[in-house]
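Student: Fold the following and give me the result.
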Amino acid sequence: MNTETESTTRLPVWRIGLTGGLVGILCCAGPAVLALLGVISAGTAYVWATDLYDGYAGWFRLGGLAALALLVWLTLRRRDECSIAGVRRWKWRLAGVLGVAVATYVALYAATTRLGTLA
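Tutor: Sure thing, here's the model as predicted:
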């Protein structure tokens, strides 16, 4: 008999999605956070973010997808459900993970673009 409750067996949709989205937008969010902390100036952050986004945005997005896939794989493996049946069981939660990751990326992209106009 399985004594685990549904809340302890859920996938951590928010944690995985936020991590994947954040890694994907680090090219812009990293310099913005450094500027907000006062480590670098707003102008420097703008230049760094522009250079990183123009030259390496694709690599950061691939890194975000890789982080997302790795975290999903580790989570399913820990639950001993790293199979097609496990993916089918969690398909709606996995879609939620992807949705949270995309929403995080879009929100941070909009925020950093807005901060760039103020720089």
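
Student: C-alpha only now, for contacts and for neighbours.
Tutor: Noted.

Student: so where do the helices sit in this protein?
Tutor: 6-9, 13-24, 26-36, 42-78, 84-89, 91-118 (DSSP state H).

Student: Need the winner for burial among those.
Tutor: Mean neighbour count (mean count of other Cα atoms under 10 Å) peaks for helix 13-24 among these, with a mean of 23.

Student: Another for comparison:
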Amino acid sequence: MTTGSEEQTRTRVRTDRLPMWRIGLTGGVVGILCCAGPTVLALLGIVSAGTAFAWATDLYGNYAWWFRLSGLAVLVLLVWLALRRRDQCSIAGMRRWRWRLLGVLAVAVATYIVLYAVTTWLGTLA
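Tutor: I've put the predicted structure just below:
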């Protein structure tokens, strides 16, 4: 059996960590929505593959940087909210979490690259 203080310590340890994976995946997905959005619609059968390909090509060709900047903005906002919730929104807090913050960025970039590769591959099948 665990005592109340042990349970509080475990809970504090779990909630004290920066949600690196959730923040990184969310930022990466928002950044690639120009391609992943039409692809998901096609996979769900809402639009045809040809329509999804045309939409993704148009969105990626004309608005890719808007989506990337939106993904970066979501990433920054979620990191800011997570650090603020922990009262770590300072230079010292950034130093304390620097490796987790680099991990967030790495997860976001990897998510973007993987989804880009998958949607490009699916585009060759359309």
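
Student: Excluding residues flanking it in the chain, which one is nearest the counterpart of residue 47 of structure 2 in structure 1?
Tutor: Alignment note (TM-score structural alignment): residue 47 of structure 2 maps to residue 40 of structure 1. Closest residue to residue 40 of structure 1 apart from its sequence neighbours, by Cα to Cα, 6 or more residues apart in numbering: residue 34 at 5.9 Å.

Student: Against residue 8 of structure 1, how distant is the one you found?
Tutor: Note on residue 34 of structure 1: its distance to residue 8 of structure 1, by Cα to Cα, to the nearest Å, is 36 Å.

Student: swap in residue 99 of structure 1?
Tutor: Distance of residue 99 of structure 1 to residue 8 of structure 1, given as Cα to Cα: 22 Å.

Student: Which part of structure 2 matches stretch 99-109 of structure 1?
Tutor: If you align by TM-score structural alignment, stretch 99-109 of structure 1 falls on residues 106-116 of structure 2.

Student: which residues are in contact with that stretch?
Tutor: 20-21, 23-29, 31-32, 35-36 (Cα atoms under 8 Å, 6 or more residues apart in numbering).

Student: Of these, which is the nearest to residue 86 of structure 2?
Tutor: In terms of Cα to Cα, no member of the contacts of stretch 106-116 of structure 2 lies closer to residue 86 of structure 2 than residue 20, at 14.1 Å.
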